[in-house]
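Chemist: please find the sequence and the predicted model below.
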Amino acid sequence: MSKYDKYVAHMRKIADVGHSIAVLSWDKEVNLPKNGAAIRGQQVSTLSGISHELFTRESFGELLNELMTDESLDAKQSKNVQVTQREYDKATKFDEAFVIQRSKLISTAYHAWLTAQEANDFSKYIPALSDLVDIKREEAGILGYDDHPYDALLDLYEPGSKVATLDPLFEDVRNELVPFIKKIRQASQVDHSFLKQYYDKDKQWEFGLKLLREMGYDFESGRQDLSPHPFTITFSSQDVRVTTRIDEHDFANMCWSCIHEGGHALYEQGTKIIDYGLPTGGAISLGIHESQSRLWENHVGRSKEYWEHYYGELQRLFPDNLGNVSLDQFYTGINRVAPNFIRTEADELHYHFHVMIRYELEKRLINGDLPVNDLKHEWNSLYEKFLAVQIPDDNRGILQDVHWAHGSFGYFPTYSIGSFYAAQFFSEAVHSIPDLKTKISDGDTSELLDWLRKNIHQHGRLYEAEELCVKLTGEKLNFKYFMDYAKKKYNDIYNLN
């Protein structure tokens, strides 16, 4: 067995443990009884320790050092080794005790979050969240940074991203998106009341499965379940699972969470099983991952062309709700722009205010400028400032997201990064695929999926995010594409011209 083959075998063993943790985590979100929480946390902590020990083994580090200078490796093999070496250097900064302790605190925080949600009381979450913030600060210090401690955590989700590069991006949001939304708020509001009527749960479920299937999601390599917070989880490219949530008085909840999570899942199913456990078998970054979900959700799933194909069927499924609602009314209604409390239910423009608020709060938490005790007050103040809403309770405010309970500080900015990548990528797809929008209106998204598979999915982590963007579109991430898309779409919907 060659040294590279030994590397592959070891990486796959680590992946097996990691994906076993993922199975337990999926079960925790979907099936776990309340009394199983404590032992489940212990199980995940044990496996996390095993995974860390396997990856940080001194003999594995020695093997990586040898492979780093092996000139017989091809470009793909070299990239796998380089990425793994970079991650190994980070991982070896942590001892096993730290990894297990962090895992335990995450488990405790998750269940404290659930308890707080049940009581609609943020105070029940504060002690566990404070402990978690402390250990994430410690983690940032161990990882190291040059300018801002938050940079170390950002790099875990969007490699190479820093506060110094994200601050200007969110400054664009303030300078360009804020005034554009003010113009929309002054226009006559579109009606979306038809979305808020009674929609039978079982009919919604079946329609969501149909949308997933016709996007190209392979149910032989995945499944959909219900969960309080929709998510996608991967055990291999041949087992990629999604969840949705259904509100019988809000059709939008199910429909666009299915399409959104379907976009994530198509990315994972599009990676190569031959690269299982290797960097080239995984996603480049969470920003690129989010670009896939937002592209499908907004550029396809909220387009008029998409519903030119599906709307007649939806009307037949819910004739009492939609029988007298025209396609134009439906299209404008599903793209209604209005401030709200919940990030996952936000329109695609206000969405970035939700993300920006979380980004600003996370920076301050990790920098030590914001105590967890003051977090709720700051959250509510920023929502009033940017969205002009007063948060009515904790569940529609500070308790709405699970991310902090998972220890995922640095994750939120990737949602906006992904949306901006999505606009740039879809613009390129429209130029590359003849009559793409006509094909979408005919119910055929197969060429778009093929294009994404060829240009993004199949590469895994062969390229860095910025490198891929330049390779695909000819330039780095450019906020202009998102604003051009937003202005063209919403000037028409709200008659701003």
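Modeler: That came through fine.
Chemist: going forward, measure contacts and count neighbours with C-alpha atoms only.
Modeler: Fine.
Chemist: wasn't residue 425 part of a helix?
Modeler: Yes - under DSSP: H, G, I helix; E, B strand; the rest coil, residue 425 falls within a helix.
Chemist: surely it and residue 473 touch.
Modeler: Yes - the pair residue 425 and residue 473 passes the contact test of C-alpha atoms under 8 Å, sitting 7.0 Å apart.
Chemist: looking at the two, which is more packed in?
Modeler: Using other C-alpha atoms under 10 Å as the criterion, residue 425 and residue 473 rank with residue 425 on top: 23 against 15.
Chemist: tell me what the longest helix along the chain is packed against?
Modeler: The longest helix of the chain (DSSP state H) is helix 3-30. For helix 3-30, the packing partners by 3 or more C-alpha pairs under 8 Å, 6 or more residues apart in numbering; DSSP states H and E come out as helix 37-56, helix 58-68, strand 232-236.
Chemist: so how far is that helix from its chain's centroid?
Modeler: Distance of helix 3-30 from its chain centroid, counting by C-alpha atoms, centre = their mean, to the nearest Å, is 21 Å.
Chemist: and that helix, what's buried?
Modeler: 4, 7-8, 10-12, 14-22, 24-26, 28-29 (16 or more other C-alpha atoms under 10 Å).
Chemist: circling back to that earlier point, for residue 386, find the nearest of the helices and strands packed on helix 3-30.
Modeler: Residue 386 sits nearest to strand 232-236 of all those, at 29.6 Å, using C-alpha to C-alpha.
Chemist: other residues contacting the closest one?
Modeler: Residues from elsewhere that reach strand 232-236 (C-alpha atoms under 8 Å, 6 or more residues apart in numbering): 19-20, 22-23, 26, 240-243, 261, 264-265, 268-269, 273, 276.
Chemist: out of the residues you listed, which is nearest to residue 85?
Modeler: Nearest member of these to residue 85, counting by C-alpha to C-alpha, is residue 276, at 17.4 Å.
Chemist: number of nearby residues for the closest one?
Modeler: By the measure other C-alpha under 10 Å, the count of residues near residue 276 is 20.
Chemist: give the contact list for it.
Modeler: 12, 15, 236-237, 282.
Chemist: neighbours of residue 316, how many?
Modeler: Around residue 316 there are 12 residues (other C-alpha under 10 Å).
Chemist: and for the one 3 residues further on?
Modeler: Neighbour count for residue 319, taken as other C-alpha under 10 Å: 13.
Chemist: try it against this one:
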Amino acid sequence: MSQASPHYQQYVTEMRKIADIRYASAVLQWDQETYLPAKGADFRGQQIATLSSLAHEFFTSQKMGQLLKTLSEEDGLTEDQRANVVLSLQDYERHSKIPTDLVERMSVAVHKSFHSWMKGRQENDFSVFAPDLSEILQLKKEESTLLGYEKNPYDAHLNDHDKGSSVALLDQIFTNLKPALKSILDKILTKPEVEDGFLRQHFPKNQQWEFGIQVLKDMGYDFEAGRQDVSEHPFTINFNSKDVRVTTRIDEQDFSNMLWSCIHEGGHALYEQALPEAEYGLPLSEAASFSVHESQSRLWENQVGRSWEFCQHYFPILKELFPKQFAGISTEEFYKAINKVSPSLIRTEADELTYHFHVMIRYEIEKLLFDGAISVHDIPEYWNAHYESYLGVAVPDHKRGCLQDVHWSHGSFGYFPTYSLGSMYGAQFYTQAATEIPLLSTYIRNGSFQPLLQWLNGKVHIWGRKYDSESLSLKISGKGLDPSIFTAYLLDKYMNIYNI
């Protein structure tokens, strides 16, 4: 950094001050979802709103705009320095369209919405959450207008999560993906059902917790640079690459609930812990996109965590930890059980195949909300009808229906499609990793994840935001997103499990 020009050094200093404020706010948000006393909620909302507004004001100041313009015209910057400046200027131009007043109103609304979502879940009543969600939606529509869009106001938020994403693009992807998945599902549903009842016994909380911690350590998650806690909805949050925290939730009557949440969030955390420390506060210390972020969590959760090799290594350990629960169960039976395909209610607990119907329903609801075809109060009816139509399941209540996800309470419209995009990128990246690491299956069978983690560090994590999703995919695999790699992976897995 000592070789940088005075203007670039000033830019770094200013960006890091802004990052400090943003991450201070993130610490308060993490606390809000983990340990915040109930009576502290109101002041917490005010505190987060204040910090969010300050960060926005500093970043969109005339001083910062002039500095970025000067740097954009300056010769002598290194490739990485220029990438930081270009990305920061893009961010500045976007954020400058949003007035501080809207940032503050959104922060306050998100705080209210999160707590009414929690209360709505407790009371199993969507109407508790609906008024605050309506307010969030109106603010997001206001934001769409300010940001600008070509065809659909929803595009402004899709693009915010994955550069270049749009309704037109996602409609094309999902239109092609849906029949391919439906074809595999229809074949599976003609076969005998996989037995998985042994996963739903009493599994003591503490033993599940300790096993989850061990798997995270084995994956390479650094507990000296992070921690795990319990929350209503599992999530990962970072304050820098040396402080990356994950949460999970535990159901003592369902073994599947916690472990794969740990692995999923661990995949996110490994990405954050490997981002360049020297770029703190700058775009190159941030993930490429939300889709690429999800590629990491889905890759670890599914290509690794639900693999035959993973079961070969860990199931003997689990049999020692839970001898009564897994008595008489073979490794093959466990492998089939954790990969059972069965249309279900809860997205986070869904199998790899039907998971994407959950995503499609949420995507369609968001798209319809933004173009005004439905209102917030129509969500339960639309949700229930499409779960019946797409998955053939009846939604019994709001908690297991349209109140199951935290995303809308955060105002995270446009996030859900990244789960499907990430799953496809993840399959594509893992396929490439298996080509470049010939003994990858053997390593996983032996519980050795370092070769894969090192590959991901060098191929994905190291670049930060230098490349967008498609450019990174091209750099890694020689092609942009290819959904056929994902469907081929699913077909290969389920051919073996269901003999289709």
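Modeler: Okay, I see it. This is a predicted model, so every value here is computed, not measured.
Chemist: TM-score of the superposed pair?
Modeler: Once superposed, chain against chain, the TM-score is 0.99 (TM-score structural alignment, normalised by the length of the first structure); 496 aligned residues with a C-alpha RMSD of 0.8 Å.
Chemist: on that earlier part again, matching residues in the second structure for the longest helix of the first structure?
Modeler: Aligning helix 3-30 of the first structure against the second structure (TM-score structural alignment) gives residues 7-34.
Chemist: can you check stretch 203-221 of the first structure too?
Modeler: The aligned range for stretch 203-221 of the first structure in the second structure is 207-225, by TM-score structural alignment.
Chemist: hmm, who's touching that stretch?
Modeler: 228, 241-244, 250, 255, 258-259, 262-263, 266, 269-270, 273, 321, 447-450, 453.
Chemist: residue 97 of the second structure in helix, strand or coil?
Modeler: Recorded secondary structure, residue 97 of the second structure: coil (three-state DSSP).
Chemist: tell me the two of the contacts of residue 276 of the first structure that are most distant?
Modeler: Taking C-alpha to C-alpha as the measure, these span a maximum distance of 13.5 Å, between 12 and 237.
Chemist: so the counterpart of residue 376 of the first structure in the second structure, which of the three states?
Modeler: Aligned counterpart of residue 376 of the first structure in the second structure: residue 380 (TM-score structural alignment). With three-state DSSP as the basis, residue 380 of the second structure sits in helix.
Chemist: is it true that residue 380 of the second structure touches residue 399?
Modeler: No - using C-alpha under 8 Å, residue 380 of the second structure is not in contact with residue 399; the gap is 10.7 Å.
Chemist: where's the spatially most central residue of the first structure, which helix or strand?
Modeler: Nearest residue to the geometric centre of the first structure (C-alpha atoms, centre = their mean): residue 290, 4.8 Å. Assigned by DSSP states H and E, residue 290 of the first structure falls within helix 286-294.
Chemist: next: residue 411 of the first structure.
Modeler: Remark: residue 411 of the first structure resides in no helix or strand, with elements defined by DSSP H and E.
Chemist: enumerate every residue touching it.
Modeler: Contacts were defined as C-alpha under 8 Å, 6+ apart; by that measure residue 411 of the first structure touches 154, 157, 286, 403.
Chemist: residues near the last one, how many?
Modeler: Other residues within reach of residue 403 of the first structure by the criterion other C-alpha under 10 Å amount to 13.
Chemist: quick one: what's aligned to residue 158 of the first structure in the second structure?
Modeler: Match for residue 158 of the first structure (TM-score structural alignment): residue 162.
Chemist: quick one: contacts for the closest residue to that match other than its chain neighbours?
Modeler: Of all residues not flanking residue 162 of the second structure in the chain, residue 289 sits nearest, at 5.4 Å (C-alpha to C-alpha, 6 or more residues apart in numbering). Contacts for residue 289 of the second structure (C-alpha under 8 Å, 6+ apart) come out as 161-163, 465, 468-469.
Chemist: make a markdown table from those residues and add distance to residue 53 of the second structure, secondary structure and neighbour count to it.
Modeler: Formatted as a markdown table, those follow (distance: C-alpha to C-alpha, whole Å; DSSP: H, G, I helix; E, B strand; the rest coil; neighbours: other C-alpha atoms under 10 Å):
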| residue | distance to residue 53 of the second structure | secondary structure | neighbour count |
| --- | --- | --- | --- |
| 161 | 21 | helix | 20 |
| 162 | 24 | coil | 22 |
| 163 | 24 | coil | 17 |
| 465 | 24 | coil | 22 |
| 468 | 27 | coil | 19 |
| 469 | 29 | helix | 25 |
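Chemist: dump those residues to TSV, plus distance to residue 140 of the second structure.
Modeler: Formatted as TSV, the contacts of residue 289 of the second structure follow (distance: C-alpha to C-alpha, whole Å):
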residue	distance to residue 140 of the second structure
161	14
162	17
163	18
465	25
468	24
469	24
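Chemist: pick out the most distant pair among these.
Modeler: Farthest-apart pair in the contacts of residue 289 of the second structure is 161 and 465; separation 12.4 Å (C-alpha to C-alpha).
Chemist: let me know how buried whichever residue in the second structure pairs up with residue 296 of the first structure is, in neighbour terms.
Modeler: In the second structure, the residue equivalent to residue 296 of the first structure is residue 300, according to TM-score structural alignment. Residues contacting residue 300 of the second structure under the criterion other C-alpha under 10 Å number 27.
Chemist: from residue 215 of the second structure, how far out is residue 300 of the second structure?
Modeler: Residue 300 of the second structure sits 11 Å away from residue 215 of the second structure, going by C-alpha to C-alpha, to the nearest Å.
Chemist: for residue 118 of the second structure, same thing?
Modeler: The spacing between residue 118 of the second structure and residue 215 of the second structure, counted by C-alpha to C-alpha, is 29 Å.
Chemist: how far away is the alignment partner in the first structure of residue 71 of the second structure from residue 280 of the first structure?
Modeler: The alignment partner of residue 71 of the second structure in the first structure, by TM-score structural alignment, is residue 67. For residue 67 of the first structure, the distance to residue 280 of the first structure equals 16 Å [C-alpha to C-alpha].
Chemist: so those two - more neighbours on which side?
Modeler: Set side by side, residue 67 of the first structure and residue 280 show more neighbours around residue 280, with 24 against 20, by other C-alpha under 10 Å.
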